[in-house]
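> What follows is a predicted protein model with its sequence.
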Amino acid sequence: MTKPLSFSAFVMNTASHIIHGLWRDKEGHQLDFHDVELWVSLAKRLEEGGFDALFFADVIGLYGNHRGGWEYHAENGLQIPSNDPMVLMSALAVNTKHLGLAFTAAPVQEHPFNFARRVSTLDHISKGRIAWNMVTGFQANAFRNFGFDSIVSHDERYEWAGEYVDVAYKLWEGSWDEGALLQDRVSGIHADIEKIHKINHEGTRYKVEGPHLVAPSPQRTPVLFQAGSSTAGRNFAARNAEAIFIVTPDPESARKLIEDTRQLAIQYGRNGDDVRFYQGLSFVIGETEEEAREKEIELEKKIDLDMMIAHLAGGIGIDLGGLSLDTPLAEIETDGTRSLIDWVKQSTPGRTPTVEDLARLQGKTTRIVGTPETIADQLERWSAAGVDGINVINATIPGSYVEFIDHVMPVLRRRGLARNGQGEAVTLRKKLFGSDLLNERHPAAQYRGAFALEASVKK
């Protein structure tokens, strides 16, 4: 039986996010990213169109140097300037009723006590529609922005993240028992102090007494997203994530990754289907196949290949800005680019890949071109491979989403690949998993009632 896919819109509060150069296109409104009305109108359109979530990527530092310095990024608008998505969540929450609102944040940028407080507040404002994309950060500039001499090593960042989420779980799930907030006008008792607890966390990086200053929100813990692909990242996701964003080149690759990760989740005491998978894809839509291909050719002309290189290579700290597009990648292989080079080779069988292939890699491998019917055919293949949702990447805002909603979603609904309507307003977790709260297999669940038990033992 066909299962409906979940759809999220992958955006960033900046002018140029993934498909670079399109901020110059007259049909796009990315240049208005400072204007809250752009995001409010987009959120409303996505909600009406059947999307489950509006997902904001974020960075807290510059990508690695391009052409010898950082100035290139600012001059070309490559994710700078960019605004804080958590601040934007409040405006979007009060202008929507069904749409999930996901933001990205890393441990380095905020102490977990204050972070947990802000997230709980947003979950209250949205009536339970907040999600957190848990990242560790990968830009050296970001760590220097927060007082570090250099970036913390990869695996240590995940150890740090492990303690960070543990503190948050204790605050969200354990600090307040169910029924603690009484608000009884007659007795004058606002809260039952026997059901509110300090967490007294003492770890490697944090010492947090508590209690949590916010009473439990509709979800308590926000829906937890993650996107790490390394061994440490996948283990972190298998233990903590409810949904994982993936960017695989084809459905079969997705199937293998999904099956492997589900097995990892089982090793951490969870069920394999406790974790959902969202594939990142962009779309070029035409009334005919010929029209779609012509539109793709026009899109390729608008993409700034140098910015694409700056983004991909800068993300791993390699400066390829001085090389021509026809430079063979074999001439620039380093340990830092090994996995990226291998990915490009897989996408260019039978010939030597070049820097231009690298520049076009992300757009080409995650792009589906065709009519609404042939796009639906492809999405059926992704669904059959085990993908639960699609993270829709845009070329223009709002155009990419309006076109998808108007032309592709009706076909998907007819095939049972998209839900019909939003139904009643519920929390994001209930929409995706059928329950407001994390299930008992999630590691955060161990803290429910744990501090009440500690208090009774001390007595």
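Received, thanks.
> all contacts plus neighbour counts: C-alpha atoms, from now on.
OK.
> if you go through this structure in chain order, where are the strands?
6-12, 53-57, 100-105, 130-134, 201-202, 207-208, 223-226, 243-246, 276-285, 367-370, 389-393 (DSSP state E).
> Remind me what the last one packs against, helices and strands.
In this case it means strand 389-393. Taking 3 or more Cα pairs under 8 Å, 6 or more residues apart in numbering; DSSP states H and E as the contact definition, the neighbouring helices and strands of strand 389-393 are strand 6-12, strand 276-285.
> Let's have those in CSV, adding mean neighbour count and distance to residue 20.
Formatted as CSV, the helices and strands packed on strand 389-393 follow (neighbours: other Cα atoms under 10 Å; distance: least, Cα to Cα, whole Å):
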stretch, mean neighbour count, distance to residue 20
strand 6-12, 23, 12
strand 276-285, 24, 13
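> For residue 252, find the nearest of the ones you listed.
With respect to residue 252, and counting by Cα to Cα, the nearest of these is strand 276-285 at 12.2 Å.
> For the closest one, give me every contacting residue.
Where contact means Cα atoms under 8 Å, 6 or more residues apart in numbering, the residues beyond strand 276-285 that reach it are 242-248, 258, 292, 295-296, 363, 366-372, 386-395, 400, 403-404.
> could you redo the last one with a cut-off of 7 Å?
The set of residues external to strand 276-285 that reach it, using Cα atoms under 7 Å, 6 or more residues apart in numbering, is 242-247, 292, 295-296, 366-372, 387-394.
> next one: stretch 140-147
60, 61, 62, 109, 150, 151.
> How many neighbouring residues does the nearest residue to residue 137 once chain neighbours are set aside have?
Spatially, and ignoring its direct neighbours in sequence, residue 137 is nearest to residue 106 (5.9 Å; Cα to Cα, 6 or more residues apart in numbering). Summarising burial for residue 106: neighbours were counted as other Cα atoms under 10 Å, giving 19.
> then this one, side by side with the first:
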Amino acid sequence: MSKEILFNAFAMNAVGHQSPGLWRHPRDRSGEYHRLSYWTELAKTLEAGLFDGLFLADVLGVYDVYGGSPDAALRHGTQVPGGDPSLIVSAMAAVTRDLGFGVTSNLTYEPAFPFARRMSTLDHLTDGRVGWNVVTGYLDSAARAAGLTKQRAHDDRYAVADEYMDVVYSLWEGSWDDDAAVRDVARGVFTDPERVRPAVYHGRHFSLDAVHLVEPSPQRTPVIYQAGTSPAGRAFAARHAECVFVSGPSYAALKPRVADIRRLAVEAGRDPSAIKVFALATVVTGPTDAAAEAKLADFRRYVSPEGALTLMSGWTGVDLSTYGLDDEVRHVETDAGRTALENITRADPSRVWTVRQVAEHVGIGGIGPVFVGSPATVADQMEAWIAGTDVDGFNLAAAVAPETFEDLVEHVVPELQRRGRYKRAYTPGTLREKLGGAGPKLPSSHPAASFRSPRSLAQAAE
């Protein structure tokens, strides 16, 4: 039996997420990103479509690689202005029961102690429906905003990330026993001090000696998402991630990365099928193939080529304003997002990309594929990508928001359900359980489990 296809909506608390210029389309409402009602309405739409989650992207810093200035990003609304993704989650959780929320947070600039408290708080307020997309950053502008001259070298960021994970695991998993908050009214004891201990960590990059401020949440550790698929990123994902976000324009780009993540997971002592891989994609659909193609042609009228190149320059660290439109994009080593550049220089040797082609491709949905057609045609394309790459589902970006998501719920979801490829009801429980986990907490094979107290381990074994 074919596995069910997983869906995340891929959005950002910003204008101009993955389709630069489309904020100008008369039906696009992404400019309302700063209104809470926009997000609560979207959450209800996604839950009606049984989406597994809303994956909220974020970036600290502005895209200022293109032309050496933030002007193009500001002019075209290229992921700026933008707000904090975590602050909209509680409101969306209040109007839904099952929808999950993946929150991007950059560990390079987030002190671990307050971040761990924030995520535990969200896990409580969502009844265990929150995940963390672990990122290390790729913009020098973010480093300068934090008082640095430039970001750390690419692979060094992952070395820091490994230590950061140990710090937050020690807080989430080790500081409190499951039953520490006894709430004993008769004795006047809310928390038994014998069941709480400081999380102590001393490493090369971090030191911590502190009691976690929040009692154990439903999942303890939020579901761990990870979005980097460079060699260092894949190794990190194999150790820590439960869900991995990949992006690329072709099977050739994605298939070897997915296979390598699963191989490395086995080497790390983990079940490779337990890592759910989501590929970036955008859907443009209509009642017929012709109607969908006409809709895509309409959308392309609003694409900002300069905005698209501004995005790609930020992702890759290569200033594409210095190229001619018909120049070939060649590979250079940078400390930005290495996979983004490999997508158009190395991943598929059969294709050579010009700057003009990059702008055209990125203009709708970023670097992922665009599935265009009737619901049946789109479902065929999705099934082919699942078979051709071994991904588990899709992070679905909007061309026109929230219309793209509404079209998916109305047209594509019923077609996939008819084929037996999409769920008809949510699995009860936390986000981890909905995604196939055996329980609300991480399994013993995950490195976070090593931070649990002997008492917690004994209780879990009973």
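Okay, I see it. Predicted model, so just to flag it, every value in this text is computed and none were measured.
> Overlay the chains and give the TM-score.
Structural agreement between the two chains, given as a TM-score (TM-score structural alignment, normalised by the length of the first structure), stands at 0.92; 450 aligned residues with a Cα RMSD of 2.2 Å.
> returning to what we had before: what would the helices and strands packed on strand 389-393 of the first structure look like in a markdown table with distance to residue 376 of the first structure?
Supplementary listing: those in a markdown table, determined by distance: least, Cα to Cα, whole Å:
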| stretch | distance to residue 376 of the first structure |
| --- | --- |
| strand 6-12 | 13 |
| strand 276-285 | 11 |
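> Look up how far residue 213 of the second structure lies from the residue lying closest to residue 194 of the second structure once chain neighbours are set aside.
Leaving aside its sequence neighbours, residue 194 of the second structure sits nearest to residue 180 (Cα to Cα, 6+ apart; 8.0 Å). Separation of residue 180 of the second structure from residue 213 of the second structure (Cα to Cα, to the nearest Å) stands at 12 Å.
> likewise residue 359 of the second structure?
Using Cα to Cα, we find residue 359 of the second structure at a distance of 47 Å from residue 213 of the second structure.
> can you count the residues close to the nearest residue in space to residue 398 of the second structure that is not next to it in sequence?
With sequence-adjacent residues excluded and distances taken as Cα to Cα, 6+ apart, residue 398 of the second structure is closest to residue 404, at 5.2 Å. Residue 404 of the second structure is flanked by 19 other residues according to other Cα under 10 Å.
> all helices for the stretch 1-150 of the second structure, in order.
With DSSP state H, counting those that start in this stretch as the definition, the stretch 1-150 of the second structure shows helices at residue ranges 36-48, 71-76, 89-94, 112-125, 140-145.
> Of all these, which one is nearest residue 20 of the second structure?
Across the helices of the stretch 1-150 of the second structure (criterion: Cα to Cα), the nearest stretch is helix 71-76, sitting at 6.8 Å.
> give the contact list for the spatially closest residue to residue 55 of the first structure that is not a sequence neighbour.
Nearest residue to residue 55 of the first structure, sequence neighbours excluded (Cα to Cα, 6+ apart): residue 102, at 4.6 Å. Residue 102 of the first structure makes contact with 53, 54, 55, 56, 130, 131, 132, 133, according to Cα under 7 Å, 6+ apart.
> Ranking by neighbours, what's the top pick from the residues you listed?
Among those, where neighbours are counted by other Cα under 10 Å, the top count belongs to residue 130, at 31 neighbours.
> Is it correct that that one is in contact with residue 222?
Yes - because the distance of 5.4 Å satisfies Cα atoms under 7 Å, residue 130 of the first structure is recorded as touching residue 222.
> List the buried residues of stretch 143-155 of the second structure.
Of the residues in stretch 143-155 of the second structure, those buried under the neighbour-count criterion (16 or more other Cα atoms under 10 Å) are 143, 151, 152, 154.
> just stretch 19-39 of the first structure next, same as before
Counting neighbours by 16+ other Cα under 10 Å, one finds that the buried residues in stretch 19-39 of the first structure are 19-24, 28-33, 38-39.
> What of stretch 176-191 of the first structure?
For stretch 176-191 of the first structure, burial by neighbour count (16+ other Cα under 10 Å) applies to 176, 177, 180, 181.
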